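Participant: here's my sequence, what's the structure:
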Amino acid sequence: MNYNNPARTQAVILDWAGTVVDFGSFAPTQIFVEAFAEFDVQVSIEEARGPMGMGKWEHIRTLCDQPGISARYAQAFGRAPTDEDVTAIYDRFMPLQIEKIARHSALIPGALETIGQLRTQGLKIGSCSGYPAVVMAKVVELARQNGYVADHVVATDEVPNGRPYPAQALANVIALGISDVASCVKVDDTVPGILEGRRAGMWTVALVCSGNALGLTHEEYQAMDAQQLAGERVRIHGMFAGSRPHYLIDTLNDLPPVIADIDRRLAAGEMPQGS
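Facilitator: The predicted model follows:
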């Protein structure tokens, strides 16, 4: 048997919050703020957004390692936060997240139609998230009620290592029966999610406006003037630069032309690892 480059895209691996649901990715960020507040430690929305895309325990650990937050924790408790303290915050975060996830469960406008268009092209729809399985169960059910059902879902605690490791993306490859990782496209609104796709050997597409990077509601996004939006795009492109996404687009609705271009590149013999 000989190896042949894949000729076309087989699957799209989609993130959830900020990609398909929850325009602006508010569900996780707001709950981080509330969970820390219950320990009398102030964390801003901007700080909470910083490590977005990681598993939630690792996200909290990363926040606690930030000098400003660590200092506020030390002021409240007389010491820097330990792993046990991180677990205590995580244990409070989880029920808050489950309780309030429905507030930010709406599908991103146009996402359902875009995913339908991808399916008509024969693409499988995988998915993964920084949420653990107990939260994902509720997210998936709420999405189902709104008409979206992915072909496969992988939560961050269903693999040995979450993002930026490639395990979740690769678990989708196995479950969906994909013949070559180079025929997969990972779509995400966070740097860890793009790194996940890169390390899995996939094409990667970073979302600039619908997720954590811009951090606005759909209405706020639509109300931005062209000059302001252009400036934000420059900032966010810079934020993603180190993770080297193959494409940057505003929202999932801009994905079909990207898939067409990837198919063109695959047909010409180009592979994601080479660019």
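Participant: for the rest of this, base every contact and every neighbour count on C-alpha atoms.
Facilitator: Will do.
Participant: please enumerate the strands of this structure.
Facilitator: 11-14, 124-128, 152-154, 184-188, 203-207, 247-249 (DSSP state E).
Participant: deepest-packed of those strands, please.
Facilitator: For these, average neighbour numbers computed from mean count of other CA atoms under 10 Å are highest in strand 184-188, which has a mean of 31.
Participant: quick one: that one to strand 203-207, angle?
Facilitator: 20 degrees (axes from the mean of the first three to the mean of the last three CA atoms, to 10 degrees).
Participant: which residues sit against strand 184-188?
Facilitator: If you take CA atoms under 8 Å, 6 or more residues apart in numbering as the criterion, strand 184-188 is touched by 9-15, 18-19, 169, 193-194, 197, 202-207.
Participant: sequence B follows; please return its structure for comparison with A:
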Amino acid sequence: MQHTLEAVIFDWAGTIVDFGSFAPTQIFVDAFATAYDFTLSLEEARGPMGLGKWQHIEALGKDPVIGTRWQAQYGKPMSHDDIDHIYRTFIPLQVERVGAHSDLIPGAQDTVTALREQGLKIGSTTGYPRQVMDRLVVEAAAKGYSPDCIVCADDLSAGARPGPWMALQCVLELKVGNVAHCVKVDDTLPGIYEGASAGMWTVGLALSGSPAGLTLAQYQAATTEELAAIRAKVTPEFKAAGAHYVIDSVADLVPVLKDIESRLATGERP
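Facilitator: Below you'll find the model as predicted:
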């Protein structure tokens, strides 16, 4: 019986591209302002990161603080039509700007190259809709990253994160023989839930994505103490969501995969 890994399934923004996951975050802020003249902070916009974008807007509307502010401004809770309007505003802004946030996270290319040299398949899931990914895929390919499959938040009738369906669709498309031979890597809690509920090993990224909210320049300038404080906050949240490992960024992934291989060889499963 095979006891080796077969595939790694990556998220996109904050995991492989767009250090700090700023493309979707800033555009949520802009979409709320454009559609309804409603003020949303970057920190608030990050809250439900990892969900599909329509569901992300819905979750923002249900947030107690944001929802109370919306009710005060408009005299009613955010409705389905309101969410649709914000989403329709969000999508063209995202398509227009996603290319500006398509740089690979430092170490991502080396990690993917190492995985391919080991014969691993590369899958990907994303909270972006297909319309946005059609643009981002081209930009990422020009910079050297082309996964073997891409599953978007609006591809499946079953839904998206935090359910397992996108990750399991990768299993189907990659023809993986055992979900326990897959590793899901993500910078968001919904993405960790996705991998865990699909029966995969899961790896959370503490510093490169949305929870830390650092630009690459801020990360590079941060002190050891500042980074340690972020890890101390983020790591328990990832662990509670089911993460088997928490590392700083995708650049640190290869040793984790070696450890998982050792655990598989002894019969351990996620």
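Participant: would you reformat the strands of structure 1 as TSV and include distance to residue 106 of structure 1?
Facilitator: As requested, these are exported to TSV (distance: least, CA to CA, whole Å):
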stretch	distance to residue 106 of structure 1
strand 11-14	16
strand 124-128	17
strand 152-154	18
strand 184-188	17
strand 203-207	17
strand 247-249	21
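Participant: residue 55 of structure 1: which of those is closest?
Facilitator: Among these, strand 124-128 comes nearest to residue 55 of structure 1, with 11.0 Å by CA to CA.
Participant: where in structure 2 does that closest one fall?
Facilitator: Here strand 124-128 of structure 1 aligns to structure 2 at residues 121-125, judged by TM-score structural alignment.
Participant: ok, stretch 203-217 of structure 1 next?
Facilitator: Under TM-score structural alignment, the match for stretch 203-217 of structure 1 in structure 2 covers residues 201-215.
Participant: distance between that stretch and the chain's centre?
Facilitator: Relative to the centre of its chain, stretch 201-215 of structure 2 is centred 9 Å away, using CA atoms, centre = their mean, to the nearest Å.
Participant: do the same with stretch 248-257 of structure 1
Facilitator: Computed by CA atoms, centre = their mean, the separation of stretch 248-257 of structure 1 from the middle of its chain amounts to 15 Å.
Participant: buried stuff in it?
Facilitator: Neighbour-count burial for stretch 248-257 of structure 1 flags 248-253, 255 (criterion: 16 or more other CA atoms under 10 Å).
Participant: again with stretch 158-165 of structure 2
Facilitator: 159-165.
Participant: now do stretch 253-270 of structure 2
Facilitator: Under the neighbour-count criterion of 16+ other CA under 10 Å, stretch 253-270 of structure 2 has 253, 256-257, 260-261, 264, 270 buried.
Participant: could you dump these to TSV with distance to residue 147 of structure 2?
Facilitator: As requested, the buried residues of stretch 253-270 of structure 2 are exported to TSV (distance: CA to CA, whole Å):
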residue	distance to residue 147 of structure 2
253	16
256	20
257	18
260	21
261	22
264	24
270	24
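Participant: doesn't residue 69 make contact with residue 76 of structure 2?
Facilitator: No: applying CA atoms under 8 Å as the test, residue 76 of structure 2 and residue 69 come out as separate, 10.2 Å apart.
Participant: neighbour count: the two, which is higher?
Facilitator: Between residue 76 of structure 2 and residue 69, counted using other CA atoms under 10 Å, residue 69 has the larger neighbour count: 17 against 11.
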